[in-house]
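Visitor: Sequence and predicted structure below; questions after.
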Amino acid sequence: MLPSIEQRLALELAAKPVQVAAAIALLDEGATVPFIARYRKEATGGLDDIQLRLLEERLRYLRELEDRRATIVASIVEQGKMTPALMEAIAMAEDKTRLEDLYLPYKQKRRTKAQIAIEAGLAPLADALLADPALNPETEAGKFLREAFTTADGNNPGVADAKAALDGARQILMERFAEDAALLQSLREYVQEHGVVDSKVVEGKQDEGEKFADYFDYSENISTVPSHRALALLRGRREGVLDVTLRLDTELEKPKWDAPHNPCEGRIAAAAGIKNLGRPADKWLADTARWTWRVKSFMHLETELMGALREKAELDAINVFARNLKALLLAAPAGPRATMGLDPGLRTGVKVAVVDATGKVVDTAVIYPHQPRNDWDGSLHVLGALAAKHNVSLISIGNGTASRETDKLAQDLIKQRAELKLTKIVVSEAGASVYSASEFASRELPDMDVSLRGAVSIARRLQDPLAELVKIDPKSIGVGQYQHDVSQTQLARSLDAVVEDCVNAVGVDVNTASAPLLARVSGLSASVAQAIVSYRDLKGAFTSRAALKSVPRLGDKTFEQAAGFLRVMNGENPLDASAVHPESYPVVEKILADIKKDMKALIGDASLLKTLQPARYADEKFGVPTISDIIKELEKPGRDPRPEFTTATFKEGVEEIGDLRPDMILEGVVTNVAAFGAFVDIGVHQDGLVHISALSNTFVKDPHTVVKAGQVVRVKVLEVDAKRKRIALTMRLTDSAPQAGSKPEQRGDRTDGKRLAQHQNKQPAPMAGSMAAAFAKLKS
């Protein structure tokens, strides 16, 4: 028998079945991944959040597999066609593909040509010719002629002549061969290894589909097509620009019917015992094998394998999005400092919002420093007055249209008002407009014009990126790769998991958090989160975690899941500001009693805490892992896992793409990481691309191992194409820009799969051509 779900998951996770069983039980009880990872280490043997997320995903798949297995067994039993051998094969099927292969002959389907032929009594003819190729097909077929008749399933044309008889017999054998599970798997494996994806431009679509130019004449082995290329190909096909097909690597051109069997046709013939020995039925049988491949098996496999390519590409794209989102959410916060947010604009003006250290809006304005009004001095006066009035220390500038012009305005303000000690930072404004028009923004800022809400978001996301970005649908934050081409359900589930993990890793101040932020805390639903905010507004700030139990609909189970991730700063109990769960407070009291110290003397005393032996305080409920976590937390209660706040400094005088020159070294911020490289904002309104081959002096398989969204990096300009708005960058500062007119060694994605693989393995210095090709996969 197939191992149990627990055993299979244990093998995949390199864990013990008892760990997996405990994790599954907790998940089934409604526990969240952050809660299990942080507070149930004894039960799971220390499975971390990454392992638990994988377990959760695979558990969903395996349970769906078992449900499908049961449905298939019931269907075949109901048909009266179940055999011990078939039952064993179904029971041992390890994935959905194998399961569906076994079910194929028994699957309820529309009345096929083969079924009509069987009704007409042609199965014996098919069996006879297959069993004895020495028989003459035409002679045998003449024995099976029959007038048209009617069945319970509909009219049957009967068998008019020998040709009709042989056609019917062929349909029977074709369906039989095509539904042989073992043969189908053999063919699938061959095509996976030897299948080639071809792409040609649809005639007349060259100009319309220029962005797909790299795929107008493209071929690559299906097993090596990376996710970004697969999604680009499929989008091009969906938009009617590309004709994308699958073929065998041995068939550069469409094969003729009288050509020798290709490897797959040969496998079908071999499986059926068909050989060409010059006997009367040999050619008919050989043609039947060919028909099976071309009409049945290949069409089935092409649909399946292209679908699998799409699914894998979608999964890779979702993983890229998730990793970028995590980096962005866990970006360093500037902290509780009065901040001025500037949402740049030209004709419509620059929207200004000032928030205090807690993020509360204290002032707004609209200034018109740029064309057509050009009120530069007046704008400086307004900004200076606002900064002085509200003790502003940070200026947060959105990176959209007129960003560099507005950045220059801020620079002039800093020079004019040096006594204010202002610092300016350009931040991503992705999603700010979505937030501005959202239902939550209208509740949070009801009396504010929609255009000003974006400036508020820009200011707050500098103070605390996590707290502000959770208010926006993750799909609108702009760090995805082909995000509109993937399964939206799977994408949403993955991104929600990332947001949940990030929020709970940092912790949430229950007295300042918004409802959207609280809703991401382990165990809290949107309605309970809103209930907390409403209770807080009515009763005032919470003075303890225990006080949360008075919130309507926040029961014991919810409190258990959420309490450890909620912080009550300056409350009645110092532990309420830490990640120590209330259920573990007795452990701390036990430690205090043992060392004869009070809470204030223990918290933060690293030298004392390092002397404590976790095993000394462990018992049946709290083991060494939990005690170790508690001691670590007491050393620095409520520690923030996010990095220190740093900023990039854009080069003065480099404000437009036309200001860039080859070999120029600049500082920038990584805005997005894709499978083929990283996009970097260098302050010219257009992100540049650092190709994967230009990220490091050593081989890079995954760009995420080198850079992450929000990271400040130094780059060198390799090539600038102002007309197409493409900037090629390198992080290998010793690289030199290609000489004008030099011929690229490689056309990147325009090459075949073998050469591409060689290029990726060697990763030579990036050349203009490969960079240009990489731009074909710009983020969508």
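Guide: Nice, I can see it.

Visitor: use CA for all of it now, contacts and neighbours both
Guide: Noted.

Visitor: now the strands for the stretch 151-300 of the chain?
Guide: Listed in chain order, the strands of the stretch 151-300 of the chain (DSSP state E, counting those that start in this stretch) span 154-156, 195-201, 217-221, 242-248.

Visitor: what do you get for the stretch 551-700 of the chain?
Guide: 566-567, 665-674, 677-681, 688-691.

Visitor: Figure out how far the first one is from the centre of its chain.
Guide: Relative to the chain's own centre, strand 566-567 is displaced by 29 Å; criterion: CA atoms, centre = their mean, to the nearest Å.

Visitor: One more: the third one?
Guide: Strand 677-681 sits 18 Å away from the centroid of its parent chain (CA atoms, centre = their mean).

Visitor: Now do that strand against strand 665-674, angle only.
Guide: Per axes from the mean of the first three to the mean of the last three CA atoms, to 10 degrees, the angle that strand 677-681 makes with strand 665-674 is 130 degrees.

Visitor: What are the contacting residues of strand 677-681?
Guide: Contact partners of strand 677-681, identified using CA atoms under 8 Å, 6 or more residues apart in numbering, comprise 668-673, 687-693, 695, 703, 707.

Visitor: picking that back up, quick one: closest of the strands of the stretch 151-300 of the chain to residue 50.
Guide: strand 217-221 (31.6 Å; CA to CA).

Visitor: Now that closest one: buried residues?
Guide: In terms of neighbour count (16 or more other CA atoms under 10 Å), strand 217-221 has its buried residues at 218-221.

Visitor: for stretch 557-569, same thing?
Guide: Of the residues in stretch 557-569, those buried (16+ other CA under 10 Å) are 558-569.

Visitor: Quick check: end-to-end length of that stretch?
Guide: 23 Å (CA to CA, to the nearest Å).

Visitor: hmm, back to that, quick one: which of the buried residues of strand 217-221 is nearest residue 127?
Guide: residue 221 (38.1 Å).

Visitor: Can you tell me how far the closest one is from residue 383?
Guide: Residue 221 is 58 Å from residue 383, by CA to CA.

Visitor: Check residue 710 too.
Guide: Here the criterion is CA to CA. By it, residue 710 lies 27 Å from residue 383.

Visitor: which among the contacts of strand 677-681 end up buried?
Guide: Counted by 16+ other CA under 10 Å, the contacts of strand 677-681 give 668-673, 687-693, 695, 703, 707 as buried.

Visitor: circling back: any idea which of the contacts of strand 677-681 is closest to residue 346?
Guide: Of those, the one sitting nearest to residue 346 (CA to CA) turns out to be residue 687, at 20.3 Å.

Visitor: Tell me if I'm right that that closest one and residue 727 touch.
Guide: Yes - if you go by CA atoms under 8 Å, residue 687 and residue 727 touch, sitting 7.2 Å apart.

Visitor: this is the other structure I want to compare:
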Amino acid sequence: MIYEATSFECSRIAQDLQIRKLQVEAVVQLFNEGNTVPFITRYRKERTGGLDEDAIRQILARLNFLKTSNERKQTILRSIENQGRLTNELRREILHAPTVRRLEDLYLPFKPKKKGLALAAREKGLEPLALAIWHSDPAIANLDELLPALVDPAKQLNTVEDVKTGVQHILAEMITETAEVRAPVRRLLWKASVLTATKHERVPEGQGNEYKPYFQFKESTQDIRPHRILALNRGEKDGALKIRLEWPMDVVTKEALSALAEHLLKVAGQPPQPTAPPQPSPPPSPEPAPPVPQEPPQPETIPPAVPVPGEPPAPDAPAPPTPPESPQEMPPSAPQFDLPDGTPVEITPAVPPMESPAHETPSIPSTPMELPSASPPFGMPPPPHASPLVDSLAAGLRPELTGECLVEGHEFRSPHVAFLKVCLDDALNRLMLPSLEREIRGELTDEAELHAVKVLAHNIRSLLMQPPLIGKRVLAINPGFRTGCKLAALNEQGNLLDHLSIYPFGGAPGEKKPRRERKKPDKAAPAPAPAPVEGAATDAAATPPVPSADAPGPESPAPTSEVPAPAPNVDVSSDVLPPAPAVDVPAAEAPPAPVADAPPTPEPVPVVDKVAEAKAQIIEFVKKHNLQVAAIGNGAACREIEVMLAEAIASDLADLSFVVISEAGASAYAVSPIAKEEFPNLEAGVRVAVTIGRRLQDPLGELVKIEPPSLGVGLYQHDMGRKELKEALEGVVESCVNQVGVDVNTAGVPLLRCVAGLNPMAAREIVEHRQSQGPFTSREQLLSLPTVGPLRHAQAVGFIKVPGAPNPLDRTWIHPESYPLAERVLTELGYTPSVLDDKAAHAEFRNKLNEIHLEEFAKHLDVSVPTLDDLFFALARPGRDPRDEMPAPIFKKGILKLEEMQPGMELKGTVLNVVDFGAFVDVGLKDSGLVHISQMANKYIKSPYDVVAVNDIVTVWVLKVDQAANHVSLTMIKPGSDRQPAERGQRPPRREVERQPPDRDQRPAPRGRGGPSRDASGPQRQGGPPQRGRRGPPRQGQGAASREPREVIPPPPPEPRKPKRDVPKPKLTQEAMAGKAPLRTLGELAAFFAAKEEKENAPAPVETKEANLVEPTPLEPQNPPGESPAS
């Protein structure tokens, strides 16, 4: 069972998701029955009302959140109850806490505390005084007379200042932990704070330039974009940036002071005792709650209340009654503690949750929360002594509050206003604001990571849903410089036929790479040890120069040629060495001379010869295995291999074409247990080549073997927690696999384990059964496996296909539970299931299906319309693969050079990655080009995901070429097309519709990702790339650039706005005109320039503003810091 949601919780979920409550209740019931998301989406539409997979997953997320939240509430209640401080009101507050933040604020005063200033002050017996001030006890109105009695050198309270400081620390912590103060300060910080970043002073000049856009950065916490948060976090982690939150301190203090006054007004007159006697269960509590706590303390408190103001000597101070009784005000050294006169104030007798500790502490000496050593000061005396406060409460009257107003115009008064303000400043600067800053930054990071997960999920869905390349033999190439290039020949099914290693750029197994000679001082004995491993160890122990000459000699000629000068010195010393290693020295010295002459000749000639030799090997390898397509990894030496292949195609391989494939995650796969199990005898480089080729042939089947975060198509995904990211992306992979379906006789364990209802154990058992018993012949045969029970079979069987099954229905998307209905439909139309195998008869059958009135036929068969709709669609297209509708990759026969690029040139490209500020497009250059969001359409668009997705084939035009930086800027706006200005009045409303109820009347248009449908992909856009992933049709004002006909606005656009802007300019003072007074508004600034230039044209600044809106300047770096263009 997931979670048994209440009716109220279902209503809240339905309201948030804009769906019906009955749909939420149905989904909750289906989850609790053990059904999976793909199964509910595909085969339970009649119960969910046609909800798509996205809505169902959101409901599941809400249920998991409610479950976790309720478990947290119960944990908090148990913790507070174990402390004996749980009141009925606090219980209600916790159970009805609307947010997690409110819940944690309520729990904050009761959390176990670390050793700190406030805890140390409590252990010295100063808490009762702080509580008396907190509750406005009139007995401690004159602190000048009370504080000296608390001076106790034995407790390190040597002076009155020490007492005041300790009480201040306690009150500062109490203010910080008060939810009623913390919440408004938090809200204000979210509204008014600004996140700033500067270059760290420890970063040397010229370094950290990848974070240069953030060296002088400042943006409101409400407006900052998620990718900037992640970039700032990365810069701070790398030590390049210093980040802090800035806020208007005077405004924050004013807000906190107002909230504190409101809270102190509530608690004023409440003795610090629990108002619910059953919870703390104090020893003396016979009848009524108020009188009972008063009686026990009175005998102990009365003496300290009157004598303490007198002048009890130091020996009297340690007595238990006195320290608790004496509060915390202290005016000896600070003038701000003078006690002014006060006026009576009404007191609201309410016990907020924050007061329960205060009540509990003085009334129960035996059960203080975490202060076992503070039993003496926790005696009853302090708060409930015989005082005007207690007398007025006993008489049912409201005690009078005297003193100054804490906030001007507020009811609350206190004789300790100055001291409370000092405590508030201490609480804000030392405790609350640093804590809230960490909290806000944490929430910003959480939101940014959540957004990054959505970006990654969106891109991975597009990556997994690439169309397969069927019926082609593939040459897979893993390019490389040092380790050579690994070639793999794959047949049509992706099986490895042969592999080959070529070394066009050096690094062949027989030759040794030259080593750079290191300068070795006299201490060279330890340094050369790792370099000369073969025979120079003994020489190194005797004389440093000898090993240095020996080591490079045999390895490469170049180093030996650099050491002719020291050679004589080495020879002199070597004359002394011959007795011991006489054999090594001459052997090492002999080769250097001849080898030193050889290097100049191999350097120029072999480079050309090796490339030609490698090209000949490729041609022979392609012809030997009749390969038709080449898949090149986009790693190191990719561009060089492209050039080589283009030359080979031009000369000998006219039928071959090539495409560049992303290598992201390939190296991780090569060393994974899955790869080692598949190819135990191959080296990692060859495994990488195989996976590159298979990614072209069957992207989904190959990419599911790799952890989604390693696919490199997200936004700073490597900076996030792997556990959370992995859990978030598992649903995307599961969705794609179940949307496409699997062939039970060819799919491997990585693919089968993603099928709804199956786990790795069941997937492995299917593969082992297939290997031992032969291929499956029916879906029902899966029930014979021990790990596949009826429930698991029901969940998974609809997404598993058996191509060679005798029953044609086993090759369709129809669930076995609907076989009787399918056979009845076929019978009603005069057919049998064999019609699905006859192409000619099937075409006629499809025409008949299209002529049937769906609602009437559903009524005739007594089934729901969604069920019959899906059945018709499965019968009409039994073998449909949703990936067939996706654009195929672009195959090339030549290369494009940066020198050939000219502004305005039209190109076709593949979208490699989509981020918040644009998309990176591969047009055949070495590096991908950036299409900024401002260049994606000739109208305002809110997000690049409304226009493109990963692997979309798009038409772009060259905007700008930077030869020096080796960079090209691209645009998706056709040159010469009218650009529509994004005027404020014409911008679409910024409302976010999470989702809309699906249209159930359209047929055949299956919804949900559980079956063969493309789900929320919608119809293809005219003149643009087909929609991908979960992107719905663009809203008004968004979408591809090709949609401009119905939204063209006749030029010139600025004119209609002129009358609106024709407003009188503000009058400027002489000081403002002279620059002595600040200009506070944009209107004053415009008036200043207008007056200075003696112009009366008011709309001038408006035109500048609109020009900026038409051609916005990208604020983001073209490549995110630390990310490659394609990642």
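Guide: Yes, it's here. A quick note: this is a predicted structure, and the numbers were derived from the prediction, not measured.

Visitor: Kindly provide the TM-score of these chains.
Guide: Laid over one another, the chains give 0.87 as their TM-score (TM-score structural alignment, normalised by the length of the first structure), with 743 aligned residues with a CA RMSD of 3.3 Å.

Visitor: possible to save the buried residues of strand 217-221 of the first structure as CSV with distance to residue 234 of the first structure?
Guide: Converted to CSV, the buried residues of strand 217-221 of the first structure look like this (distance: CA to CA, whole Å):
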residue, distance to residue 234 of the first structure
218, 13
219, 14
220, 14
221, 15
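
Visitor: give the contact list for residue 765 of the second structure.
Guide: By CA under 8 Å, 6+ apart, the contact set of residue 765 of the second structure is 785, 787.

Visitor: So it, which state does it fall into?
Guide: Judged by DSSP: H, G, I helix; E, B strand; the rest coil, the three-state class of residue 765 of the second structure is helix.

Visitor: Distance of the counterpart of it in the first structure relative to residue 552 of the first structure?
Guide: Using TM-score structural alignment, the equivalent of residue 765 of the second structure in the first structure is residue 531. Distance, residue 531 of the first structure to residue 552 of the first structure, using CA to CA: 7 Å.

Visitor: same check, this time on residue 48 of the first structure
Guide: Residue 48 of the first structure sits 32 Å away from residue 552 of the first structure, taking CA to CA as the criterion.

Visitor: Looking at the two, which is more packed in?
Guide: For the pair residue 48 of the first structure and residue 552, the greater number of neighbours falls to residue 48 (15 against 12), based on other CA atoms under 10 Å.

Visitor: what's the aligned partner of residue 672 of the first structure in the second structure in contact with, if anything?
Guide: In the second structure, the residue equivalent to residue 672 of the first structure is residue 913, according to TM-score structural alignment. Contacts for residue 913 of the second structure (CA under 8 Å, 6+ apart) come out as 459, 713-714, 919-921, 949-950, 1126-1127.

Visitor: ok, now residue 489 of the second structure?
Guide: Taking CA under 8 Å, 6+ apart as the test, what residue 489 of the second structure contacts is 473-476, 496-499, 625, 627.

Visitor: Show me which pair in the residues you listed is furthest apart.
Guide: 473 and 499 (13.6 Å).

Visitor: of these two, who's got more company?
Guide: When residue 473 of the second structure and residue 499 are compared for neighbours, residue 473 comes out ahead with 24 against 19, by other CA under 10 Å.

Visitor: doesn't residue 627 make contact with the more buried one?
Guide: Yes - assessed by CA under 8 Å, residue 473 of the second structure is found in contact with residue 627 at 4.9 Å.

Visitor: which one is the residue most central in space within the second structure nearest to, not counting chain neighbours?
Guide: The centroid of the second structure falls nearest to residue 449 when counting by CA atoms, centre = their mean (1.5 Å). Spatial nearest neighbour of residue 449 of the second structure, chain neighbours left out: residue 720 (6.7 Å); criterion: CA to CA, 6 or more residues apart in numbering.

Visitor: and the one you found, how many neighbours?
Guide: 19.

Visitor: Residue in the first structure paired with it?
Guide: Counting by TM-score structural alignment, residue 720 of the second structure lines up with residue 486 in the first structure.

Visitor: Quick one: residues contacting its match.
Guide: Contacts of residue 486 of the first structure by CA under 8 Å, 6+ apart are 314-315, 317-318.

Visitor: Recalculate using a threshold of 10 Å.
Guide: Each residue near residue 486 of the first structure by CA atoms under 10 Å, 6 or more residues apart in numbering is listed here: 231, 310-311, 313-318.

Visitor: The residue nearest to the centre of the second structure: what secondary structure?
Guide: Assignment for residue 449 of the second structure (three-state DSSP): helix.

Visitor: That one maps to what in the first structure?
Guide: Per TM-score structural alignment, residue 449 of the second structure is aligned with residue 314.

Visitor: Return the member of the buried residues of stretch 557-569 of the first structure nearest to residue 131 of the first structure.
Guide: residue 561 (67.5 Å).

Visitor: Residue 710 and residue 383 of the first structure: who's more crowded?
Guide: Neighbour totals were compared for residue 710 of the first structure and residue 383, and residue 710 leads with 27 against 22 (other CA under 10 Å).

Visitor: The more buried one contacts residue 462, doesn't it?
Guide: No - look at residue 710 of the first structure against residue 462 with CA atoms under 10 Å: they stay out of range, at 11.7 Å.

Visitor: joint contacts of the two?
Guide: 331-332, 427-428.

Visitor: Can you flag which of those residues belong to helices?
Guide: Within those, no residue falls in helices by DSSP state H.

Visitor: sorry, back to before: let's have the contacts of residue 486 of the first structure in CSV, adding distance to residue 27 of the first structure.
Guide: Output for those, formatted as CSV (distance: CA to CA, whole Å):
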residue, distance to residue 27 of the first structure
231, 34
310, 30
311, 26
313, 28
314, 26
315, 23
316, 25
317, 27
318, 23
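
Visitor: Make a PyMOL selection of whichever of the residues you listed turn out to be buried.
Guide: Filtering the contacts of residue 486 of the first structure down to the buried ones (16+ other CA under 10 Å) takes a single PyMOL command:
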select buried, resi 231+310+311+313+314+315+316+317+318
